[in-house]
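In: Everything below, folded, please.
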Amino acid sequence: MTVGPAVSRRAPGKLFVAGEYAVMEPGHPAILVAVDRHVTVTVSAAEGADVVIASDLRPAEVRLRRQAGGLAAEDGTPAPGGLAHVLSAIDVVGALLAERGAALPPVHVSVGSRLHHDGTKLGLGSSGAVTVATVDAVAAYCGLDLSPGTRFRLAMLATARLEAGASGGDLAAGVWGGWIEYRAPDRSAVLDLARRRGVEETLRAPWPGFEVRPLPPSRGLALEVAWTGRPVRTASLTGRLGRHGWRGSTSQRRFLARSDGCVGTAVRALEQGDDRALLRQVRDARRLLAGLDDETGLGIFTTGLTALCDAAEAVGGAAKPSGAGGGDCGIALLDATAGAEISLLREKWTAAGLLPVPIAITSTKESTQ
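Out: Got it, this is the predicted structure:
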């Protein structure tokens, strides 16, 4: 194994355009975009500890040593909270190295995030971005040259170990960038294979349900984003669906079929350059989420997210929550040449207590620099 000088890698955040909730089920599609706000991870040699983590979201470095049960603080206590995705990413790269007869060297991992506002997450997929960037940076520091597919799979393994229900859409956006159509793998099957056969074989094996492909960008629509000021942990909402008895129900099957149809039509609209059709599907995606919310009482639509969507419709756009809802961000698509309407939308959002967030979609090339 070759260990070189310090290595920096970054991964972009994401926004869902359509397909939330359905994408949690293996093989069901969603459309996502990668955005030009990133998490940057720099890996260098560590001294006096096996792993040192520094983050612009923490007041001090965290120094860890390998114990029988995994990484722990130097005094033997468990690793501090908030580092789970970084540690899992380090562990999965370390497991791959071990299977190849090498050992992970002591590493200093420095994390910087532009996916937060004054230390609070914006709902742009910060956990996914830090996982992808950490996998990429640690692997590169250790001399591993990862293909995009391998980078995604390692990040998915690191994530699924923590949250088996996570779709991985944020990881795919972080790896491939731009507009993508994404279908999640069967995470339970993947985790079972990794436990039985190891990381190396799991990386090479087929992953049931998984598919990702790039999509052409919208030709004439601007993406506008606003933050509600209320951070939400996605798993706290998605996990409640199981308690509602929704999974496996007739209602779920109906929702999945409608979501798949919406996403499929939106994909064709992008491929044909039909912006009007895309706007119709964004509106349909909003209605689908509203129907799910009415049926389950999850709280997908808050007062802020409803105001966000209504303001966009009032100026001729189409809008919806991005992701699980309950807070975080919402998106609006509208005519990119309608400068007055875009300005008015931002004013309406601000008046409603929402924070417009300057964001652009980032391509794969830009997201891997």
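
In: switch to C-alpha atoms for all contacts and neighbour counts from now on
Out: Will do.

In: Give me the nearest residue to the residue nearest the centre of the chain, chain neighbours excluded.
Out: Centre of the chain computed as the mean C-alpha position; nearest residue by Cα atoms, centre = their mean is D170, 2.0 Å away. Excluding its sequence neighbours, the residue lying closest to D170 (Cα to Cα, 6 or more residues apart in numbering) is G128, at 5.2 Å.

In: Contacts only, for H28.
Out: By Cα atoms under 8 Å, 6 or more residues apart in numbering, the residues touching H28 are A22, R183, A184, G209, L256, D260.

In: what's the strand or helix carrying the last one in contact with?
Out: Spelled out, that is D260. Secondary-structure assignment from DSSP states H and E places D260 in helix 250-272. For helix 250-272, contacts defined as Cα under 8 Å, 6+ apart pick out 18-19, 22, 28-31, 181, 215-218, 246, 275, 277-278, 281-282, 284-285, 288, 292.

In: Please apply the same query to stretch 41-52.
Out: Contacts for stretch 41-52 (Cα under 8 Å, 6+ apart): 5-10, 61-66, 74, 105-112, 130, 133-134, 137-138, 141.

In: now the other sequence, so there's something to compare against:
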Amino acid sequence: MIEASAPGKLYIAGEYAVVEPGHPAILVAVDQFITVSLEKSEHVGSITSFQYGNLPVLWKRENDRLVLDKRENPFHYILAAIRLTEEYAKEQGKELSFYHLTVNSELDSSQGKKYGLGSSAAVTVATVQALCRFYGITDNKNVVFKLAALAHLSVKSNGSCGDVAASVYGGWLAFTTFDRDWVSEQQEQKNVKELIEMEWPHLSFTPLTPPKDLRLVIGWTGSPASTSHLVDEVTTKRRQDAMAYETFLEESRRCVNTMIQAFQEGNVEEIQHQIRNNRQLLLKMSQDTSVTIETPALSRLCKMAEEFNGAAKSSGAGGGDCGIVIFNRKEGLLSLITDWEKEGITNLPLHVYKKTDA
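Out: Below you'll find the model as predicted:
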């Protein structure tokens, strides 16, 4: 039995701008995980997910290609991860095999509601890691990220893959995405192994160390949102005012880079200042595009946090899901959480997950 786990994520700053190559965002990995288990089998394999009623999807092989027995299935990310990783394994002379793959997720509520913690990225990363170990090929972070990113792009091409990066690298992370057009062009000319060994333009990962007095608090509004749909909306609307979008990108870049410097200097007050700045940038972009990023519930979450001297904003695409608060000390948190509960906002007792492996 082979197991691999990948953590969920939350965006701290830089949302929407991060989908453009070279524009930074800050994310954290959180200590809730998706675990993928692989067990070798003969003649037939299966995929089982506890998120989908434990019903296995059976598959067979036709000319080394994985073929599902069911026409419709909810496992797009898993299947994309399998396809890319097995292609990579074959290029290294590995013989493809059968296995039972089981997925277990902590990233959703007990009622099956999504918290917005990046479950599709985490399941992709965990699947890639498990298969690399199963086939005895390297699963260093750079390889896992690029395989998971290629799998993600084949399913949903409008994201930055920042959630994939957080799941791979863990901890606090500054990230800039790659040039997707360049990767697509290279895919037509290179095999998977060659593409993974290349430098991808604009792609960067910078681990950050939070100041010792910094405290991250997470609130969930109970309204799951679709990241891909929201990004699609913004992409469509931004074409109507290209100048406003370019201004947003430049101001977001300046804001997040200043925040990264504040992390490096251990300056919590400056981090808080830039969190508030980033919130205003997102609100302005929301106004310009008529896309709701900060819902009324997220606005209440932020307003209440500010009353307790926390710097708050929506996390990720917005439209519901989570808000984050940065505090400079630990006082007042219980009062905030109590007030949140009265408003139907749930404090998620998550901690930043820092990977200890190389």
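
In: still on that earlier bit, which residues in the second structure does the helix holding D260 of the first structure match up with?
Out: With TM-score structural alignment applied, helix 250-272 of the first structure matches the range 243-265 in the second structure.

In: Quick one: the strands in the stretch 201-350 of the first structure, in order.
Out: With DSSP state E, counting those that start in this stretch as the criterion, the stretch 201-350 of the first structure has strands at 211-215, 221-227, 318-321, 329-335.

In: Quick one: residues contacting the alignment partner in the second structure of L115 of the first structure.
Out: Counting by TM-score structural alignment, L115 of the first structure lines up with L107 in the second structure. Residues in contact with L107 of the second structure (Cα under 8 Å, 6+ apart) are G8, Q32, F33, I34, K114, Y115, L117, G118, S119.

In: Tell me which entries of the residues you listed lie within helices.
Out: Counting by DSSP state H, these place S119 in helices.

In: top of the contacts of L107 of the second structure by neighbour count?
Out: Among those, G8 has the most neighbours (other Cα atoms under 10 Å), with 32 neighbours.

In: close enough to count as contact, that residue and L27?
Out: No - between G8 of the second structure and L27 there is no contact, the gap being 10.4 Å when judged by Cα atoms under 8 Å.

In: Can you pull the residues that touch both of these two?
Out: Residues touching both G8 of the second structure and L27 by Cα under 8 Å, 6+ apart: D163, A166.

In: still on that earlier bit, need the contact list for the counterpart of the residue nearest to D170 of the first structure in the second structure.
Out: Here G128 of the first structure is matched to A121 in the second structure, going by TM-score structural alignment. Neighbouring residues of A121 of the second structure by Cα under 8 Å, 6+ apart: G8, A148, H152, C161, D163, V164, S167.

In: What separation do you get for the fourth one and R254 of the second structure?
Out: In this view, C161 of the second structure and R254 of the second structure are 21 Å apart by Cα to Cα, to the nearest Å.

In: out of the two, which sits in the more crowded spot?
Out: Set side by side, C161 of the second structure and R254 show more neighbours around C161, with 24 against 17, by other Cα under 10 Å.

In: any idea how far that one is from V18 of the second structure?
Out: Remark: distance between C161 of the second structure and V18 of the second structure (Cα to Cα) = 9 Å.

In: just L58 of the second structure next, same as before
Out: Per Cα to Cα, L58 of the second structure is found 37 Å from V18 of the second structure.

In: And these two? Which one has more around it.
Out: V18 (24 against 15).

In: Now do the shared contacts for C161 and V18 of the second structure.
Out: T177.

In: number of nearby residues for P12 of the first structure?
Out: By the measure other Cα under 10 Å, the count of residues near P12 of the first structure is 38.

In: er, V291 of the second structure actually
Out: When neighbours are counted by other Cα under 10 Å, V291 of the second structure registers 17.

In: what lines up against it once you look at the first structure?
Out: Counting by TM-score structural alignment, V291 of the second structure lines up with L298 in the first structure.
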